[in-house]
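*Asks:* one predicted model, sequence on top.
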Amino acid sequence: MDVQADAWRAREAKAGRVYDCANRSVAGFPFRLEVRCADPSVALFSQAAGTPLMNAKLDEILVVAQVWDPKRVIAEFKGPAVIADGRGPASFNVNWRVGEASVRGLPGPPQRADLVFEQPTIDRIEGGAAVPAARADHAELHGRLAEGTPSDHPVLETALQIASGSIQGSHPLLAEPFNTDIQARVTGLRDFRPKPWPERFREIQAAGGHVEIVESRIQQGELLAIASGTLTLTANGGIDGEVQMTVAGIEKVIPALGLDKMLENGVPQGTLDRVAPGVKSQDVNNLLGALDRAIPGLGKVVKQNANVGVALGINALGKETTLEGRKARTFPLRFADGVVVLGPFKVARVPPLF
């Protein structure tokens, strides 16, 4: 068994994935095989430059294979895990209550892989202190090889599920707990060898690859949304494409998007340039002044109810429909070289991916 394990580690090392184990034991015969590894570490190396991309150290890994299902391997992880970029100091501390994985297709090329974590937490390490980065009650990621092989232009089908997840230090919308279920298909990959993300994104762009969001559902409080569409990458590394969305309760997120600021105490041109390119600040302010002159106080009412006004504007963009028994609107969310556009509103900009 040790000989087979060492041979597998050697094959993985050639692909840029180096596994080490401070103390390894084998048990479970005759009906199953258990390999327990204490103080394991995983290092990913770039094939092009031979430089380390990531190092991770865990407390323990238990790998189990049943004799009646030898092509399926199950692993249990014991945290915490300390993750570092390359040879640098620790960047993240990851922990969980239960962590499991399974891989099907071994000893040949893996055909499917699954990861499941209960109560995962991710903290950034800043100045020696842990800063909360992400939390969830439950998270699972599934991947299936739909076409090709891991070493030759694989096409990947994935499914991600998160329950009560939140991401700190990013957009305010992501800091509040949400549930999501996303199914996607990724094309344009050259292989699964470890490499820097910018390099992988360049490969996808050069190959004309894309991410197809086959189906997705997100719920956060009163907000409920489903979406599908296709996203590509431009030569500049910006995200391009369109996602068709159906949303119920969008007025609940207007403040987080910043659209309500358009009607507060006049509208600076910079704000309009960000959220509604082409609209002139003076035109909007003149309209509010005219409302006040026609019916004293009306302009103030419009300002105070900015969320409702902007929500009505967004509702007018799409078509009325229902979503899980609730009134909803369906409309496109467009990406133009990294700029995220909701109707006439420019709501965000995604930095270039390479």
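*Replies:* Cool, got the structure.

*Asks:* from here on, contacts and neighbour counts on C-alpha atoms
*Replies:* Noted.

*Asks:* number of nearby residues for residue 341?
*Replies:* 21 (other C-alpha atoms under 10 Å).

*Asks:* name the helices or strands packed onto the helix or strand hosting it?
*Replies:* With elements taken from DSSP states H and E, the one containing residue 341 is strand 339-342. Strand 339-342 sits against strand 326-336, strand 345-349, with contacts defined as 3 or more C-alpha pairs under 8 Å, 6 or more residues apart in numbering; DSSP states H and E.

*Asks:* can you list contacts of the last one?
*Replies:* What it means is strand 345-349. 257-259, 274-277, 338-341 (C-alpha atoms under 8 Å, 6 or more residues apart in numbering).

*Asks:* take a look at this one as well, against the first:
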Amino acid sequence: MDQAAPTASVRRSRFWLYTPFVLLLLIAVAWSIAWFVIRNRTAEALDGWIAAEARNGRQWTCGDRSIAGYPFRIEIICESLDLKRGSVSASFGRTEAVAQIYQPRRVIVEVAGPLRVTDGTVTVDGSWSLLQASINASQTGLQRLSLAADSPKVSVTGLGNGEIAGSGRHLELHLRPNPSRRAELAGDVAASVTEARIPILDALVGGAEPTNLNADLTVTQADGFKGGTIVEELELWRNAGGKLDILMLSATKGARQIETKGELRLDEQHRPAGQLTVSAAGLDGLLGNLTGGRVGGNLLGMLLGQGPRSPQGQPNAKPQLASLPPLRLEKGFLSMGPFVIPNLRLQPLY
């Protein structure tokens, strides 16, 4: 009788000693079951989304699909990813999308190249060393898409004017629906490219220095991809009254610099039309090249190059920009103030 109480006390103390480990094991088992349930529901939701996209004419193919990420993430991996709608098709390399269990509407995507988009006439090929994107969504749809790529390269063929190619050190792109212009189906675009090399720009402006580009734009009637050819998509956009609001577009190429704001659209002949305000420095030879050395073009070219040069001994100093007369694109002509730029006609884009 004298030893019964100590034995009971020892048993109680051992029970509380092991209880945390037992609870931890039960939680791990429950979490594992929950993760596999979420995994199965993700697979079902993905199959349902692909089926819904197919009903809307967009056919997605995820090659060798797998779902992983235990214990706290859901990772969907496609060894290849293809999209087809109408005559337009796109293909990507290995694509991996990752979302945290506790934040399912924020998805991080990593895509391997190469990229090819074609409508049977125009073909876009792209490659990169690293491409990552983040997608933020809500119950009402996409809130923001951000993309970053290292060492991007792109080429466009089939436009009728030869190949257009370019490359850069780093690319960033941000897209979002414009919350204050929903009636116009407007979308905001912010993009930047560092150390871009664009041969067609080198030939036009002169110099082989890399170019830094920055753009802040709003596109109206940006209501999505309808599945036609690139020409058909542009024509639908034009007929809907779509326009491009340029909040800021800047390019720096060595000592040459230009900043532009304004509005562009496509006219009935599919030519660029609109009005731009321009500030520039160091582009004195540009219009001379465009106009074949005519006097009017050289005078306007001098105007483009006005403003003090970088101080001697400071080749990297930022040049001072000079404001230019408004630049108008109308009926295939390009005018600066009251002057029509000679020997220069705007060609239809398609």
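*Replies:* Happy to help now that I have it. Values in this document were obtained by computation on a predicted structure and should not be read as measured data.

*Asks:* returning to what we had before: which one of the helices and strands packed on strand 339-342 of the first structure lies closest to residue 175 of the first structure?
*Replies:* strand 345-349 (16.2 Å; C-alpha to C-alpha).

*Asks:* can you tell me the closest non-neighbouring residue to the residue nearest the centre of the first structure?
*Replies:* Nearest to the mean C-alpha position of the first structure, counting by C-alpha atoms, centre = their mean, stands residue 160 at 8.7 Å. The spatial neighbour of residue 160 of the first structure that comes closest, neighbours along the chain excluded (C-alpha to C-alpha, 6 or more residues apart in numbering), is residue 141 at 4.7 Å.

*Asks:* now do residue 340 of the first structure
*Replies:* In this structure, residue 340 of the first structure finds its nearest non-sequential neighbour in residue 348, 5.1 Å apart by C-alpha to C-alpha, 6+ apart.

*Asks:* and if you look at residue 148 of the second structure?
*Replies:* Closest residue to residue 148 of the second structure in three dimensions, ignoring its sequence neighbours and counting by C-alpha to C-alpha, 6+ apart: residue 172, at 4.5 Å.

*Asks:* what do we get in the first structure for the one you found?
*Replies:* Applying TM-score structural alignment, one finds that residue 172 of the second structure aligns to residue 140 in the first structure.

*Asks:* residues in contact with its match?
*Replies:* Neighbouring residues of residue 140 of the first structure by C-alpha under 8 Å, 6+ apart: 114-117, 160-162.

*Asks:* mark which of these are buried, thanks.
*Replies:* Among the contacts of residue 140 of the first structure, those buried by neighbour count (16 or more other C-alpha atoms under 10 Å) are 114-117, 160-162.

*Asks:* mind listing the strands for the stretch 151-300 of the first structure?
*Replies:* In the stretch 151-300 of the first structure, the strands defined using DSSP state E, counting those that start in this stretch lie at 152-167, 178-186, 211-220, 223-233, 239-248.

*Asks:* helices and strands around the third one, which ones?
*Replies:* Strand 211-220 of the first structure sits against strand 178-186, strand 223-233, with contacts defined as 3+ C-alpha pairs under 8 Å, 6+ apart.

*Asks:* where in the second structure does the longest one align, residue-wise?
*Replies:* What that stands for is strand 223-233 of the first structure. The aligned range for strand 223-233 of the first structure is 256-266, by TM-score structural alignment.

*Asks:* mean deviation (superposed) between that stretch and the first structure, please.
*Replies:* Taken over the aligned residues, the distance from stretch 256-266 of the second structure to the first structure averages 1.3 Å (mean C-alpha distance after the TM-score superposition for the first structure).
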